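*Asks:* When you get a sec, could you give me coordinates for this:
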Amino acid sequence: MSQSIHADTVLGLLKLKVSDLERSVKFYREVVGFQVLSQEGQIARLTVDGKNTFLILEEIPNAAAAPRRSVAGLYHFAILVPTREQLGLSLRKLIESGIPVGQGDHLVSEALYIADPDHNGIEIYRDRPRSEWRKDVKGNYVMASDPVDIEGLLQLAGDKPWTGLSAGTILGHIHLHVSELPKSRAFYCDILGFDMAADASEMMGAYFISAGGYHHHIGMNIWAGIGAPLPPANSTGLDFYTIVLPTVAELELTLGRIKDAGISLIEQEGIWLVKDPSGIEIRLTSAA
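*Replies:* Prediction:
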């Protein structure tokens, strides 16, 4: 059995490639609720706390979006808000914006689904208390896609002012289109050390994996087809996402497993770059 990644491992900085930076900044600020930390040239850094970068947007020359569910990469990234009231405020704002909003009560969480102007998928959600999460006889978290209590969320929001995403908001999880499930499981679970939270490979062609007993930090599916290629270099979508280990020592343990597996690593100023079996770039760092 492989060594589990440290329980306090979380996700960090995310970077997306977009076709029109001004349009995307306007959307993420006015609809989703980020603040602009800095903007220079073709790059904008967005924040929720006014200090730390949550999301980087880069405008790509002659950018083109790949057809949905056709390539490996981002299915959606998930913004975890700290309270149900915050989710209600986000819902009210999304409705006011006039964009299509999907929804799902997953039992462990309540989620809203939207897409940015380049069709990058976004989930905004809140977790239920862990005491309410349940597992089946195989040890998988029991999740569903039931209707969300929309009226209850809007009642919580009431007429309270919407001031954007609160400082307690984090990147809760990321969901990826991958080219193969077995190779992805071997990389993420056997090498990186994430634990299987829900094996839905037979039912829906997906895995949900996590650190520390969370319902999932990373989802992966083959809904773009087995063998799905990476998108072209000038495509909009995911550039990279970051996995943050709690200490330098824990980072070194994870890097050691990657090196022992013969997988290439590139170091850039204390950040380590690695690609998963689908070619998706991951950056590894420590909270320290």
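
*Asks:* switch to C-alpha atoms for all contacts and neighbour counts from now on
*Replies:* Noted.

*Asks:* Spit out the contact partners of the spatially closest residue to V81 that is not a sequence neighbour.
*Replies:* Setting aside the residues directly before and after it, V81 is nearest to T169 in space (C-alpha to C-alpha, 6 or more residues apart in numbering), at 4.7 Å. With contact taken as C-alpha atoms under 8 Å, 6 or more residues apart in numbering, T169 is in contact with V48, I79, L80, V81, P82.

*Asks:* where's the second one relative to G121, distance?
*Replies:* By that I understand I79. With distances taken as C-alpha to C-alpha, to the nearest Å, I79 is found 11 Å from G121.

*Asks:* please give me the structure for this one as well, since I'd like to look at both together:
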Amino acid sequence: MTETSQFALTRPAYVGQAHLIVNDLARVSDYYQKVIGLSVIEKQPSGEILGVNGQPLLTLSTSSNAERAPRNAAGLFHTAFLLPSRKDLAHWLAHIAHNNIQLDGASDHLVSEAIYLSDPEGNGIEVYRDRSPLEWTYQQDGTVEMNTLRLNLQELYNSAPKTLWEGAPEGTAIGHIHLQVGNIPQADEFYQDVLGLKIMARYPGASFFATGSYHHHVAANIWNSRGTQARRDNMTGLAGYSLRFNEKGALDSAVAALDRLGISTERQSDGIVLKDPWGIGLRLAA
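*Replies:* Model (predicted):
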């Protein structure tokens, strides 16, 4: 898949960027550059913006009072970086294998092939590629069949190009973001009824939401965080993320629902800013 045909990004709404608060800015930034292959777009003492080919994907911020979030806090389960093709995923796998980067796991989800790891401060990362939507199995209700099967890493590694890996390729994007929340019915209500995303799949303790029949743009689980309360602003981890709308009507519907329900929002020049029920920041923009 090329940048223009990445199915995840052509839907009515998709994830744009993520924003992490970290303690050690230099160390974490170095990891995302050397391991994930992002490059620095903007740099200040208190933060950096990283991305691919000038496209911002990840903001890292730090402050003297940043407090390390506990494992069960609301926030990030993982940021999922979507690569344009299976060849790109294999090339990246060869890169991390040659540099002895520790993995947390690897799975075939039927709709995608995914590799998991964590940055130096424990923020989860997924690097994946999508199979063609023509290969996905949709149920009568429009949900999509997903599973968690073993991914044959050796076979994937063997298929990698023998050329030098030169960083994340053009077209790399944040395909989805996976959150830790305190309550799944409340997450269903917020993402489905308020923001207008559709539930595409369920696992025990997790829901997967998307627009336009993608497998998921946002996921929420309670595997570590059942019953957790809203995160504090100075916690490390996921400060927020953005949802970008290709269709203005979908954005208008979400904003109308927020207004109708009395959910606090702030209109800014680059979008509508709010917090979800667990204090995770969210920016909606066309």
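
*Asks:* hang on, the earlier thing: give the aligned equivalent of the residue nearest to V81 of structure 1 in structure 2.
*Replies:* Aligning on TM-score structural alignment places T169 of structure 1 opposite T172 in structure 2.

*Asks:* got it, and R130 of structure 1?
*Replies:* So, by TM-score structural alignment, R130 of structure 1 is matched to P133.

*Asks:* pretty sure F194 of structure 1 contacts A211?
*Replies:* Yes. Using C-alpha atoms under 8 Å, F194 of structure 1 is in contact with A211, at 5.6 Å.

*Asks:* mind listing what the closest residue to S201 of structure 1 other than its chain neighbours touches?
*Replies:* In space, and not counting its chain neighbours, S201 of structure 1 is closest to Y207: 6.0 Å by C-alpha to C-alpha, 6+ apart. Listed by C-alpha under 8 Å, 6+ apart, the contact partners of Y207 of structure 1 are L181, R185, M196, A197, A198, D199, A200, S201, G219, M220, N221.

*Asks:* Could you do A72 of structure 1 as well?
*Replies:* Residues in contact with A72 of structure 1 (C-alpha under 8 Å, 6+ apart) are L176, H177, V178, S179, A224, A228, P229, L230, P231, S278, I280.

*Asks:* what do we get in structure 2 for it?
*Replies:* When structure 2 is aligned by TM-score structural alignment, A72 of structure 1 is paired with A74.

*Asks:* Please pick the buried ones from the contacts of T169 of structure 1.
*Replies:* By neighbour count, with 16 or more other C-alpha atoms under 10 Å, the contacts of T169 of structure 1 hold V48, I79, L80, V81, P82 as buried.

*Asks:* Between the residues you listed, which sits nearest H106 of structure 1?
*Replies:* Nearest to H106 of structure 1, judged by C-alpha to C-alpha, of those is L80 at 13.8 Å.

*Asks:* Do you have the strands of the stretch 151-286 of structure 2 handy? List them.
*Replies:* 173-180, 198-203, 206-210, 218-221, 237-245, 266-268, 271-275, 281-285 (DSSP state E, counting those that start in this stretch).

*Asks:* now, which of the contacts of T169 of structure 1 sits nearest P67 of structure 1?
*Replies:* Closest approach to P67 of structure 1 among the contacts of T169 of structure 1 (C-alpha to C-alpha): I79, at 23.7 Å.
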